[in-house]
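1. model the structure of this input:
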Amino acid sequence: MRSRASAYALYVLAKGGRGDLARLRWWHDVQMKNEDSALAKAQVGAGLALMGDKARARSALRQAVRSLGYREDSDWYQSPLRDLAAVVALAYEAGETDIARGLQSRLENAVKDPDSLNTQEQARLLQAAHWMLKTAGAIKIDAKGANPLSAAGGAPRWAVGKLAEAGFVNAGKGALWRTVTVTGTPVAAPPAEENGLTLSKRLVGFSGGSVDAGSLNQGDRVIVVVSGRSAQARAMALVVDDPLPAGFEIETVLGPDDAQSGPFKFLGELSSADVQEARDDRYVAAMDLAGKSSFTFAYVARAVTPGDFLLPGAQARDMYRPSLNARTAAERTVIAPGQ
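-> Okay, the predicted model is just below:
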């Protein structure tokens, strides 16, 4: 990891006009023989290009291409897709357009559903898209059956009522890449699901007993407990997201100290979160969870608005491996007017 950090640092220094050409050359000539990371090799290649050593830059990027496809589970941020997108972007930045274009077909076939991408993959794909569009030149598209919208970042956008009635023709000189986003409202709440994680959610009162979400009164306070366990042997960057019903507000979040003594002792052991947020519409917590370990978070919410509301299910996922996730089933909550 230190070797890869040095590659990134050398690239950033070169990009900022403070590069160290001697160290970049040493990294290429010596360190690269013992490095598996395609991203690190591409960063050194881009740094060399920025410093004017085009021959070593091309060599480094070719070695980066040969390293594509490896996976290292101990590195949360690494994935083959992240590396591929980054090498495409860095090759363009280094002026090695033939190397970048040779990888584009691999990139087109590797991109997954947006909800399955982790944050690193999303960032690198945007970086690759930026360079691909920049290299393609001016964008000129003849559109029919579509309403133009304001451009975002210089890229044209349209709203389409029926896809079958819309047509788009690339009237420019370079290749373009399109994104089609379809939005809608689900007819039913998603069911409970567990993929490498278990998750449960329960409402309890201040005496420790269970609370019926279907018979609350305005002003009632409840403790929401979200707990689960990892079935993975390795550690993960866990994120828990629990959306609130429309009639609830969060009063406070609870931590390990709150469960040691006092009125919340009956909750037992609570996990120590790196981040806990009481947002207007949800509770969010994040922590580094060891392999095969359990977690429990809790917060206090108040029923503030009378009505019959959806009680959404809580969600948990590995931030850098979105395929590891869990969700509890949705319910209904009924809040009666206060006396």
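2. only C-alpha atoms for contact and neighbour calcs from this point on.
-> OK.
3. okay, buried residues for stretch 207-214 please.
-> 211, 213 (16 or more other CA atoms under 10 Å).
4. and the end-to-end length of it?
-> Terminal residues of stretch 207-214 lie 19 Å apart, using CA to CA, to the nearest Å.
5. and that stretch, how far out from the chain's middle?
-> How far stretch 207-214 lies from its chain's middle: 34 Å, per CA atoms, centre = their mean, to the nearest Å.
6. contacts for it, please.
-> Under the contact criterion CA atoms under 8 Å, 6 or more residues apart in numbering, stretch 207-214 has outside partners 202-205, 222, 266-267, 332-335.
7. again, 6 Å this time
-> Contact with stretch 207-214 is made by 203-205, 333-334, as judged by CA atoms under 6 Å, 6 or more residues apart in numbering.
8. of those, which belong to strands?
-> Those of those mapping onto strands are 203-204, 333-334, per DSSP state E.
9. assess the claim that Ala7 and Lys41 are in contact.
-> No. Counting by CA atoms under 6 Å, Ala7 sits too far from Lys41 to count as a contact (7.4 Å).
10. compare these two (neighbour count), which wins?
-> Ranked by neighbour count (other CA atoms under 10 Å), Ala7 and Lys41 place Lys41 first, with 29 against 25.
11. second input sequence below; structure requested for side-by-side comparison:
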Amino acid sequence: MQRHWPRLRLGAALALYGDNKRAAVAFSAAVARLDNTEADPGYRADYGSRLRDTAGVLALAAEFSPTSVDLVALARDVGTLRDAELYTSTQEDSWTLLAAAATGSETTEGAISLDGDALSAPLYRRYDRIGFVAHEIANTGDTDSEVNVTVSGYPTTQPAATSNGFTLSREYFLPDGSRVDPELTPIAQNTRLVVVLTIRPKNLGSGQYLVADPLPAGFEIENPDLSAGGGAADYRWLKLNQPNHVESRTDQYVAAFRYSAEQPSITTAYLVRAVSPGTFVLPGATVEDMYRPQFRANTAAGSLEVTATGP
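-> Model (predicted):
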């Protein structure tokens, strides 16, 4: 664990106790430890990173507003660190969210107008592209304000397969072990398929891997656990690794694995049934290192057809 966390928690405890003077000293020491943190090795046993730690300090400091901490500078550091990352871990995301909530509650001062109407800070607005018109936002106060614009959307083309730190393959079989390709051969309604996902990590990384396989709209999961002890009696032709955690969701299959030594390959499988006739998008499966999220892979997206078996 990095040494700033005990100082940070001590500062929060002192602030709750009402000892603001010593709380300010503890918070200041926590910020100083951020500056003295050794180079980030990419993975730490406490699941942390410079981004996670800075967001954590900001979250608690913004809650208590010690006079010794420059919250604006910390917020800029968090923004800079996030902008430098293409992918972030759940630890980084959760602490950034807490920091955003804490700083948002503290930024009620200021005067903002939207299309000429006076509003109090902070101001949040969400607009859809359809029917969107230009808006005018202005700072009518005497203190600086920051404006952030975020744009999100869906790709117009299906994602291609990618690989960084992993290779990932997805295969389909009939329950007897016969291989099928649903992208080439229509699947009859009520057909059961075994979906086999094979992951090959190029290095151990954090050793904690998350696999997710979104379902095409015409499929439903019938059995999410075909590993030993999970209904494998009829699928002896499968050689599977035991997940630490499995979820059967309405829209995807999820499995988590944890290892302390490098693995040449990891195989997991689940049983689906084709339930709805039609032509559907077949999303790509994904795998990622949960605490080194830049290491990930996904299969290419495609399409499949489910044919009706009768009236």
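12. now the TM-score, please.
-> Aligned and superposed, the two chains score 0.84 in TM-score terms (TM-score structural alignment, normalised by the length of structure 2); 299 aligned residues with a CA RMSD of 3.0 Å.
13. can you select the buried ones among the ones in strands among the contacts of stretch 207-214 of structure 1 for me in PyMOL?
-> In PyMOL, this line selects whichever of these come out buried by 16+ other CA under 10 Å:
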select buried, resi 203+204+333+334
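14. next, format the ones in strands among the contacts of stretch 207-214 of structure 1 as CSV and append distance to Asp242 of structure 1.
-> Output for those, formatted as CSV (distance: CA to CA, whole Å):
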residue, distance to Asp242 of structure 1
Leu203, 13
Val204, 16
Thr333, 15
Val334, 18
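15. how many other residues sit next to Val31 of structure 2?
-> Using other CA under 10 Å, the number of residues around Val31 of structure 2 comes to 23.
16. mind listing what the residue mapped onto it from structure 1 touches?
-> Superposed on structure 1 with TM-score structural alignment, Val31 of structure 2 falls opposite Val65. The contact partners of Val65 of structure 1, by CA under 6 Å, 6+ apart, come to none.
17. is Val65 of structure 1 in a helix, a strand, or coil?
-> At Val65 of structure 1 the chain is in helix, as set by DSSP: H, G, I helix; E, B strand; the rest coil.
18. and if you look at Leu90 of structure 1?
-> Following three-state DSSP, the label given to Leu90 of structure 1 is helix.
19. and the counterpart of it in structure 2, how far from Asn164 of structure 2?
-> Using TM-score structural alignment as the criterion, Leu90 of structure 1 maps onto Leu60 of structure 2. Note on Leu60 of structure 2: its distance to Asn164 of structure 2, by CA to CA, is 35 Å.
20. repeat that for Arg52 of structure 2.
-> The spacing between Arg52 of structure 2 and Asn164 of structure 2, counted by CA to CA, is 22 Å.
21. so between the two, which is more surrounded?
-> Neighbour totals were compared for Arg52 of structure 2 and Asn164, and Arg52 leads with 23 against 14 (other CA under 10 Å).
22. please name the nearest non-neighbouring residue to that one.
-> Leaving aside its sequence neighbours, Arg52 of structure 2 sits nearest to Glu92 (CA to CA, 6 or more residues apart in numbering; 4.4 Å).
23. what lines up against that neighbour once you look at structure 1?
-> Alignment note (TM-score structural alignment): Glu92 of structure 2 maps to Glu121 of structure 1.
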